[in-house]
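Asker: sequence and predicted model, in that order:
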Amino acid sequence: MTKIAFSKNGSSPFQQLLGHNDSILRNWTSLEECFYQSHTFTAELKEEVRRTLAFNNGCQYCMARGKPSEKIADLKISMAVEIADKISKRQPIDKFDKLKKEFKEEEIAELLAFICFTTASQTFGAILDLQPSCSII
């Protein structure tokens, strides 16, 4: 049971928690769509980052969609996951020079924004005790 009631606005339990303020719901969803429709990174990279963050941020709702992969062969995905892991654990990013060799500055900016946005979403879900068993009303 979530800590606040679901609104009637939104197409998922997460959105129904945000839906108490229609403007926030619309804009949050728009930014989420922007990240997931972007072709800068593969869907696999974004999903591995999302999974890593879910477990570090303690969002049960997000963790239910799968654990992070144990072995990642792709260097860019591996680096993105490592950065996400460090950020979510509040550790310094000590390999920024290596990151800049693999990613363009535009990619670094988008990756960090994606990590921050995903962390905010998952923190919101964790604080409100959003569970995978929650269903929309």
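Answerer: Sure, I can see it.
Asker: only C-alpha atoms from now on, for both contacts and neighbour counts.
Answerer: Fine.
Asker: helices or strands up against the helix or strand where Gln16 lies?
Answerer: Gln16 is part of helix 13-18, with elements assigned from DSSP states H and E. Under the contact criterion of 3 or more CA pairs under 8 Å, 6 or more residues apart in numbering; DSSP states H and E, the helices and strands touching helix 13-18 comprise helix 22-37.
Asker: let's see that with 10 Å instead.
Answerer: Counting by 3 or more CA pairs under 10 Å, 6 or more residues apart in numbering; DSSP states H and E, the packing neighbours recorded for helix 13-18 are helix 22-37, helix 60-63, helix 105-127.
Asker: ok, structure two:
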Amino acid sequence: MERMHGGQLDEEERRGTAESVNKIAAQLGRTTLAAGQLLCRVLQEGGELSIAEAAARGTTSKAQVRELVRQLDGLWLAHLQPLEYDDPGYRPERIVVRDAIQDHNDLLHGYDFFGALRHHIVTREDPSFHDVIVDMDFSLLD
């Protein structure tokens, strides 16, 4: 957690953060390879990606992408936002990373892990989302 949060955490916060990250790691360990890769693509796009774009990038069908999202949703990692018709335009059906607070997420408990991870990945050159999410190399965050 030292690399991800620098010296910003006191000992109690560090322990709480490490406990949260261990729970998240356990959930990520339950995903299939394809679901983990999809989650990486969504994170690379800032936490939101349309079903059509995910299917095109993963060279798979929209139905298969929806099935992967169902898996991620069951693990409290990401969910499907329905098609929205609003003015001035519409937003297509899309995959959204779970929000730590708005979703009343039992896994994240108010800890914006994905936001912190995105910030960490963009400010460093060595780790990638794939390294952490798919390869489960959380030592890159220490």
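Answerer: Thanks, I have it. If you're wondering where the values come from, they're calculated on a predicted model, not measured in any experiment.
Asker: after superposition, what is the TM-score?
Answerer: Taking TM-score structural alignment, normalised by the length of the first structure as the basis, the two superposed chains have a TM-score of 0.41; 94 aligned residues with a CA RMSD of 4.8 Å.
Asker: identify, out of the helices and strands packed on helix 13-18 of the first structure, the most deeply packed stretch.
Answerer: Among those, judged by mean count of other CA atoms under 10 Å, the one packed with the most neighbours on average is helix 60-63 (a mean of 20).
Asker: adding distance to Glu47 of the first structure, write the helices and strands packed on helix 13-18 of the first structure out as CSV.
Answerer: Converted to CSV, these look like this (distance: least, CA to CA, whole Å):
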stretch, distance to Glu47 of the first structure
helix 22-37, 10
helix 60-63, 11
helix 105-127, 11
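Asker: closest to Ser88 of the first structure out of the ones you listed?
Answerer: Ser88 of the first structure lies closest, by CA to CA, to one member of those: helix 105-127, at 7.3 Å.
Asker: so the nearest residue to Asp73 of the second structure once chain neighbours are set aside, which state does it fall into?
Answerer: Nearest-residue entry for Asp73 of the second structure: His79, 4.8 Å, with adjacent residues in sequence omitted and distances by CA to CA, 6 or more residues apart in numbering. Secondary structure for His79 of the second structure, judged by DSSP: H, G, I helix; E, B strand; the rest coil, is strand.
Asker: on that earlier part again, do you know which of the helices and strands packed on helix 13-18 of the first structure lies nearest Arg50 of the first structure?
Answerer: helix 105-127 (6.8 Å).
Asker: give me the number of residues near Val21 of the second structure?
Answerer: The criterion is other CA atoms under 10 Å. On that basis, Val21 of the second structure has 19 neighbouring residues.
Asker: quick check: it touching Phe113?
Answerer: Yes: using CA atoms under 10 Å, Val21 of the second structure is in contact with Phe113, at 7.6 Å.
Asker: ranges for the strands of the second structure?
Answerer: Counting by DSSP state E, one finds strands in the second structure at the ranges 48-50, 78-81, 84-85, 90-91, 94-97.
Asker: now for the last one, which elements pack on it?
Answerer: For strand 94-97 of the second structure, the elements it packs on are helix 33-44, strand 48-50, helix 51-57, helix 62-74, strand 78-81, judged by 3+ CA pairs under 10 Å, 6+ apart.
Asker: out of those, which is closest to Val97 of the second structure?
Answerer: When these are compared for distance to Val97 of the second structure using CA to CA, the nearest one is strand 78-81, at 4.1 Å.
Asker: that's all I had, so thanks and see you.
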